[in-house]
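Structure, please.
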Amino acid sequence: MNFSRLRTTSKVTGEWKYDQPVANKSGLLQVDAAPDHKLYWEEYGNPDGEPVMFLHGGPGGACAPPMARFFDPKRYRVILFDQRGCGKSEPTVASAGPQVALTNNTTDHLVDDINKLRDALGITGRMHVFGGSWGSTLALTYAIRHADKVASLILRGIFLGATEDLLYMYQGNAATFTKTPYALTEPGAYIAYPDEWKAFVEVIAPEERGDIMGAYKKIFDMVPASQAERERQLQAAVAWSVWEGTISNMIPDNADAGKFGEADFALCFAQIEAHFFANGLFLEPDYIVRNVGALKGLDIHIVHGRFDQVCPLSQASRLVAALEEIGAPPASYVKTDAGHSAMEGQTVLALTAIMNGLPRIG
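Down below sits the predicted model:
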């Protein structure tokens, strides 16, 4: 049988409508002291265009220039920035350690940072807010609190952050893995990625697998006293990061983990995520669904991959149902034949089409 024509990845190839733009300008904005959190930001597109605030995933995922390719550079002024503790912001978990970079690093701080960045960049009216995965959580939270500053919400890979959502991704059958590693004892992303799951689970000792997230957090909270402990912490961070990076794509590229396998990225990504997840995202339980009424009147667009195993489609369906219940259904709800990543072909096409069809601000 000839397998040469089978697609080996679901990542975007020729689906981009716009070429990679060059940033107009960039900078560091100090948003806090003790520690001195500084946000790295970049501006793309039309400096006089409609503002788009891009909120990356994770928490701790950071931005990259290709994220500016969803937007017509003649129409939009696109702001990419790295949230606290990651990317090119300062200090990062990788450079200063979690004890520093995770101080004053909560959802409330991140929401306030968006307004500080708005003010610093002279954005005075409404703006489009574009967020995927954790970025959708942050975008929704921001809009609930500051609806007067939002023209539209463009959301991808909805993440509501309920306990069952986290257990689906990180716990799965880990408690029974030692005895029956391939038994489908609990729902979870491991069902579609058994080999990758094995690598993730086996970082943790069998007796600690009843709480995988807690076991990883214990390693991340350790202050390494030896080279062996530093290596153990890095091993755990890379395993956490690669697990999410791999299952983000419907067809993963197992030969190349990309940024998820890089030490600095993995340390930031894994430790910030574990910090937020251990603290319930620093939100009251079911915060978004319970406060969805504050979103009434906003232009909301949702794109979600049908085969998403990081944030299963049920999360988007739950949000849509809550919006419909208050008489505010989303303006569009697109289910793509894709996984979680924004960088999958159908999702790129859908998000670009939505941005091109948005009503103009003002």
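
contacts, neighbours, all on C-alpha from now
OK.

wait, is Ser26 part of a helix?
No: according to DSSP: H, G, I helix; E, B strand; the rest coil, the state of Ser26 is strand, so it is not within a helix.

Would you map the helices across the stretch 201-350 of the chain?
212-221, 227-247, 263-278, 287-290, 313-325, 345-357 (DSSP state H, counting those that start in this stretch).

compare with the first, here's sequence two:
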Amino acid sequence: MDFSRLLTTSKATTEWSYPQASANRDGYLDVGAGHRLRWWEYGNPDGEPVMYLHGGPGGGSSPLMARFFDPKRYRVILFDQRGCGESEPNVAKDGPAAALTNNTTSDLVDDINRLRDALKITGKMHVFGGSWGSTLALVYAIRHPQHVASLILRGIFIGGREDLLYLYQGNAATFAQDPFGLTEPGAYVAYPDEWAELINFIPPEKRGDIMAAYKTIFDMVPANEAERDFQFRAAMIWSDWEGAISYMVPMEAGRDPGKFGAAHVALCVAQIEAHYFANDMFLDTGYILNNVDKIAGIPTHIVHGRFDQVCPMTQASQLVAALTKVGAPPASFIKTNAGHSAMEGQTVLALTAIMDGLPPLK
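Sure thing, here's the model as predicted:
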């Protein structure tokens, strides 16, 4: 049988409007407490500023992220958040004691202002974020609305406990007895093979809290090479799970080599995510939804994949409902036939169209 016409991935190919470019300039910014942020600037140095907030937490930036923006119009700032990518210290290379100390949501919000000041952004800027980046963008806008011209958000992550349980817990507690039992809601329903790999790495007696079980592994200080290899395998499995389910049509082996393929990158993502998840994102329960009145004056654009299993659309719907309740419905709410990744074709088209259509900053 010939299956050659079946889609092998939903990743964007010809949907990009703008070519990949090199950064105009780049550098490091000392933000205190032993942390230095790696940053890059793309596009028009005199253009409308865009602060791009990457996901994860711990996912890091990529030059590809600059392709959503017209390089003649926008001045695009990319940076690696604390502990990840090329920022220093890096949690996978330098250890959690160094990289996760003074690494909270409030620290990251303050870093955005430090970067604004260092790059001499004095007026309002567009804030663009997806997944965890949407969380950080919303928190930043709630605390500093005077700096935000517009919010462009993709794959909304509100950060609630139930959302994390959907992604990481599912039917794990009963998996040993009934691996196909639909005992709890969860992303595992659509990705049973990838789910089995995530769960089978953890002994049955520890599956009552999968996130805690993995965090124990990520937090350990390896005493020898065997323990280091064990930790790397856990991180790869953790990161591969998210990577596999981020696309409506998963790529071969469910892995995006650019982000998840290297063991140290996977460990970095895993350790920082586990750190934030264990601390409820360092936010009070319901923080974002309870404070949307503070961003009522900011035009907010939302793009969410209808088939997103990392951050199901219920999170976007909650945000839309909360904004509407305070008299500030989104300027646009686009539901794409896509999964979670920003790099899927329909999502690329939607995000680029929003940026192209924003009214010029005065």
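
still on that earlier bit, would you reformat the helices of the stretch 201-350 of the first structure as CSV and include distance to Lys296 of the first structure?
Converted to CSV, the helices of the stretch 201-350 of the first structure look like this (distance: least, C-alpha to C-alpha, whole Å):
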stretch, distance to Lys296 of the first structure
helix 212-221, 35
helix 227-247, 33
helix 263-278, 27
helix 287-290, 12
helix 313-325, 8
helix 345-357, 19
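
Go through stretch 104-112 of the second structure and flag the buried ones.
By neighbour count with 16 or more other C-alpha atoms under 10 Å, stretch 104-112 of the second structure contains the buried residues 104-106, 108-112.

Likewise for stretch 24-42 of the first structure?
Buried, per 16+ other C-alpha under 10 Å, within stretch 24-42 of the first structure: 28-31, 37-42.

same deal with stretch 5-15 of the second structure?
Those would be 9-12, 15, for stretch 5-15 of the second structure by 16+ other C-alpha under 10 Å.

before we move on, what about stretch 198-205 of the first structure?
Going by neighbour count (16+ other C-alpha under 10 Å), the buried part of stretch 198-205 of the first structure is 198, 200-201, 203-204.

Quick check: Ala294 of the first structure touching Ile144?
Yes: under the criterion of C-alpha atoms under 8 Å, Ala294 of the first structure makes contact with Ile144 at 5.2 Å.

out of these two, which sits in the more crowded spot?
Using other C-alpha atoms under 10 Å as the criterion, Ala294 of the first structure and Ile144 rank with Ile144 on top: 19 against 16.

Can you tell me the element that one falls in?
Using DSSP states H and E, Ile144 of the first structure falls within helix 134-145.

corresponding residues in the second structure for that helix?
Mapped onto the second structure using TM-score structural alignment, helix 134-145 of the first structure covers residues 132-143.

Map Tyr168 of the first structure onto the second structure.
Under the alignment (TM-score structural alignment), Tyr168 of the first structure pairs with Tyr166 of the second structure.

next one: Gly188 of the first structure
For Gly188 of the first structure, the aligned position in the second structure is Gly186, judged by TM-score structural alignment.

Check the gap between that match and Asn24 of the second structure for me.
43 Å (C-alpha to C-alpha, to the nearest Å).

Same question for Val31 of the second structure.
Distance of Val31 of the second structure to Asn24 of the second structure, given as C-alpha to C-alpha: 22 Å.

How about Pro204 of the second structure?
Distance, Pro204 of the second structure to Asn24 of the second structure, by C-alpha to C-alpha: 51 Å.

Ok, Asn102 of the second structure next?
For Asn102 of the second structure, the distance to Asn24 of the second structure - C-alpha to C-alpha - is 30 Å.

sorry, back to before: so which of the buried residues of stretch 198-205 of the first structure is the closest to Asp48 of the first structure?
For these, the residue nearest Asp48 of the first structure by C-alpha to C-alpha is Phe200; the value is 46.3 Å.

Quick one: map that closest one onto the second structure.
Match for Phe200 of the first structure (TM-score structural alignment): Leu198.

Who's the closest spatial neighbour of its match, skipping the chain neighbours?
Distance criterion C-alpha to C-alpha, 6 or more residues apart in numbering; nearest residue to Leu198 of the second structure, sequence neighbours excluded, is Ile237 at 5.9 Å.

What is the equivalent residue in the first structure for that neighbour?
Aligning on TM-score structural alignment places Ile237 of the second structure opposite Ala239 in the first structure.

Look up how far Asp308 of the first structure lies from that match.
20 Å.

Over to Pro181 of the first structure?
22 Å.

Also Gly122 of the first structure?
Remark: distance between Gly122 of the first structure and Asp308 of the first structure (C-alpha to C-alpha) = 37 Å.

Between these two, which has more neighbouring residues?
Higher neighbour count among Gly122 of the first structure and Asp308: Asp308, with 23 against 9, using other C-alpha under 10 Å.

now for the more buried one: what does it line up with in the second structure?
By TM-score structural alignment, Asp308 of the first structure lines up with Asp308 in the second structure.

show me the contacts for its match.
155, 246-248, 338-340 (C-alpha atoms under 8 Å, 6 or more residues apart in numbering).

biggest separation within these, which pair?
Greatest spacing in the contacts of Asp308 of the second structure, by C-alpha to C-alpha: Gly155 and Met248 (13.0 Å).

Show me which of these two is the more surrounded one.
When Gly155 of the second structure and Met248 are compared on other C-alpha under 10 Å, the one with more neighbours turns out to be Gly155, at 32 against 21.

now for the host helix or strand of that one, which elements pack on it?
Using DSSP H and E, Gly155 of the second structure maps to strand 148-156. Counting contacts by 3 or more C-alpha pairs under 8 Å, 6 or more residues apart in numbering; DSSP states H and E, strand 148-156 of the second structure packs against strand 125-131, helix 132-143, strand 300-305, helix 314-325.

got the angle for that strand vs helix 314-325?
Per axes from the mean of the first three to the mean of the last three C-alpha atoms, to 10 degrees, the angle that strand 148-156 of the second structure makes with helix 314-325 is 140 degrees.

Not counting strand 148-156 of the second structure itself, show me its contacts.
The contact list for strand 148-156 of the second structure, computed with C-alpha under 8 Å, 6+ apart, reads 124-135, 137-138, 141, 298-305, 308, 311, 313, 315-316, 340-342, 351, 361.
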